[in-house]
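>>> Give the three-dimensional model of this entry:
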Amino acid sequence: MVNLTKIYTRTGDLGQTRLVDMSVTDKTDPRVAAYGDVDEANSTIGVALAIGELPDPVRAVLAQVQNELFDLGADLGNPLATAYQFEPLRITQDYIDRLEHWCDEFTADLPTLRSFILPSGSPAGAQLHVARTVTRRAERTAWQAIQRYGTEPADEDQDRPGGINPLAVGYLNRLSDLLFILTRVVNGTEHEVLWVPGGDRHRAAGDDAET
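Now for the predicted structure:
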């Protein structure tokens, strides 16, 4: 259980913050940016839930995802190490397997797509499109953290931070897929507006002008 007895601490006023392992880093660290983007993605999902209009199965999935995104933030904020004083909270393969199961489950009743979908629809569905794009950004930011720190634990004889759990980044990739699928479920495929590429769009406009 996490106890938050005081919300402000003033410890971050000089542009630094503490990671889960209590090490100090800059707030501009890509590791911090990554779990910040995850927090933003979680908040956008919260807006979709607050709007309503969601089928109960979708609402249940998103509620679980919100909790898992807190797990993910804790993972990204805790550098990999060869040993820990306390067992760390990590994203494991079963988290990703669960997302893939939901992807398959919700896709089963959807028609095949013939083009990309323009982000739109109901307020809740459009908000899930926002959540999808923020999740994609979180994935890119996490890869930037991997580019700096790698995916290996810190060596005890080297003064360098540990890397990033690659399964945490895999979770974000799969979550963005799930959110896209859920936008189709929430909006209803009969109302989907498909992308028409430039050349085809111009030809369609010409046909309309002739008629």
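
>>> From here on, just use CA atoms for contacts and neighbour counts.
Will do.

>>> my guess is residue 173 contacts residue 139, does it?
Yes: using CA atoms under 8 Å, residue 173 is in contact with residue 139, at 6.5 Å.

>>> Have a look at these two and say which one is more surrounded.
Each of residue 173 and residue 139 had its neighbours counted (other CA atoms under 10 Å), and the higher figure belongs to residue 139 (25 against 19).

>>> Distance-wise, check the more buried one relative to residue 176.
When CA to CA, to the nearest Å is applied, the distance between residue 139 and residue 176 equals 9 Å.

>>> chain center to the lengthiest helix in the chain: distance?
If each helix of the chain is counted by residues according to DSSP state H, the longest one is helix 123-149. Relative to the centre of its chain, helix 123-149 is centred 5 Å away, using CA atoms, centre = their mean, to the nearest Å.

>>> Also this sequence, please, to line up against the first:
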Amino acid sequence: MGMRLSKIYTRTGDKGETGLADGRRVGKDHPRIEAIGELDTLNSQLGLLLADLEEAATTWPALEEISEVLSPCQHRLFDLGGELAMPEYQALQPVEIERLEAAIDRWNEEVGPLENFILPGGSRLIAQAHVCRSLARSAERRCQHLNAVEPLRAEGLAYVNRLSDLLFVAARLIARRQGVAEVLWQAADKP
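This is a model prediction of the structure:
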């Protein structure tokens, strides 16, 4: 995809519509645009997590592996956004889902079973991983909403689902490798 933008603004969206690669004009609140927007938000927050991980890895070198696994996810999210913008474009492959599953299994073995609900927190990195996880869930909901209107490829739906799982386990792994206790949920006292 060698497309280059020579001009950032076009004025074609000033009336609340945007163009898809197949030539269709849709409202900026169309389920397809909503899904693309959620993926973009997730990608931006994932970029922040990766920047923070890179900085933290100078103190905790064991965090580098997490960056190595998460870094390609930004590219795959961009691929998925491309698939949504150009319905005939197919970029995500099942091997990417398998890559996430292998990391989830490996990391989950290291952190051990979840014995209680945990809350986002403990460190900025842990909380940011949970922000990304919750945004992945939001993106998944938007993609499923679109899927009900205009069917999507199964690979994209599975990828976003698996990415949210990966980010949850990544948050737990960051806590473990930083030596930070997970913030355990405490139920309200019953009357």
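
>>> hang on, the earlier thing: against structure 2, where does whichever helix or strand comes after the longest helix of structure 1 fall?
Scanning forward in sequence from helix 123-149 of structure 1, with DSSP states H and E defining helices and strands, the next element found is helix 166-187. Applying TM-score structural alignment, one finds that helix 166-187 of structure 1 aligns to the residue range 154-175 of structure 2.

>>> for the most centrally placed residue in structure 1, what are its contacts?
Using CA atoms, centre = their mean, the residue of structure 1 that lies closest to the mean C-alpha position is residue 135, 3.1 Å off. Taking CA atoms under 8 Å, 6 or more residues apart in numbering as the contact definition, residue 135 of structure 1 lies against 37, 38, 41, 172, 173, 175, 176.

>>> hmm, try it at 10 Å
Under the criterion of CA atoms under 10 Å, 6 or more residues apart in numbering, the contact list for residue 135 of structure 1 reads 37-42, 44, 129, 141, 171-177, 179.

>>> Ok, residue 124 of structure 1 next?
Listed by CA under 10 Å, 6+ apart, the contact partners of residue 124 of structure 1 are 45, 47-54, 130, 183, 186-187.

>>> cool, and residue 53 of structure 1?
With the criterion set at CA under 10 Å, 6+ apart, residue 53 of structure 1 makes contact with 59, 122, 123, 124, 125, 186, 187.

>>> out of those, which are buried?
For the contacts of residue 53 of structure 1, a burial check counting by 16 or more other CA atoms under 10 Å picks out 123, 124, 125, 186, 187.

>>> can you put those residues in a markdown table and add distance to residue 74 of structure 1?
Formatted as a markdown table, those follow (distance: CA to CA, whole Å):
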| residue | distance to residue 74 of structure 1 |
| --- | --- |
| 123 | 30 |
| 124 | 27 |
| 125 | 28 |
| 186 | 30 |
| 187 | 32 |
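
>>> What ranges does structure 2 have for its strands?
With DSSP state E as the definition, structure 2 shows strands at residue ranges 17-19, 25-27, 118-119, 183-184.

>>> so can I have TSV of those strands showing mean neighbour count and distance to residue 72 of structure 2?
Listed next are the strands of structure 2 as TSV, based on neighbours: other CA atoms under 10 Å; distance: least, CA to CA, whole Å:
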stretch	mean neighbour count	distance to residue 72 of structure 2
strand 17-19	16	27
strand 25-27	15	30
strand 118-119	14	26
strand 183-184	15	28
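
>>> which one of those strands lies closest to residue 6 of structure 2?
Taking CA to CA as the measure, the strands of structure 2 were each checked against residue 6 of structure 2, and strand 17-19 came out nearest at 16.8 Å.

>>> check the fit of the closest one onto structure 1 and give the mean distance.
Between strand 17-19 of structure 2 and the aligned residues of structure 1, the post-superposition mean distance stands at 0.9 Å (mean CA distance after the TM-score superposition for structure 1).

>>> Tell me how many other residues surround residue 176 of structure 2.
Look at residue 176 of structure 2: counted by other CA under 10 Å, it has 15 neighbours.

>>> Now it. Nearest residue, chain neighbours left out?
residue 111 (6.8 Å; CA to CA, 6 or more residues apart in numbering).

>>> Perfect, that will be all.
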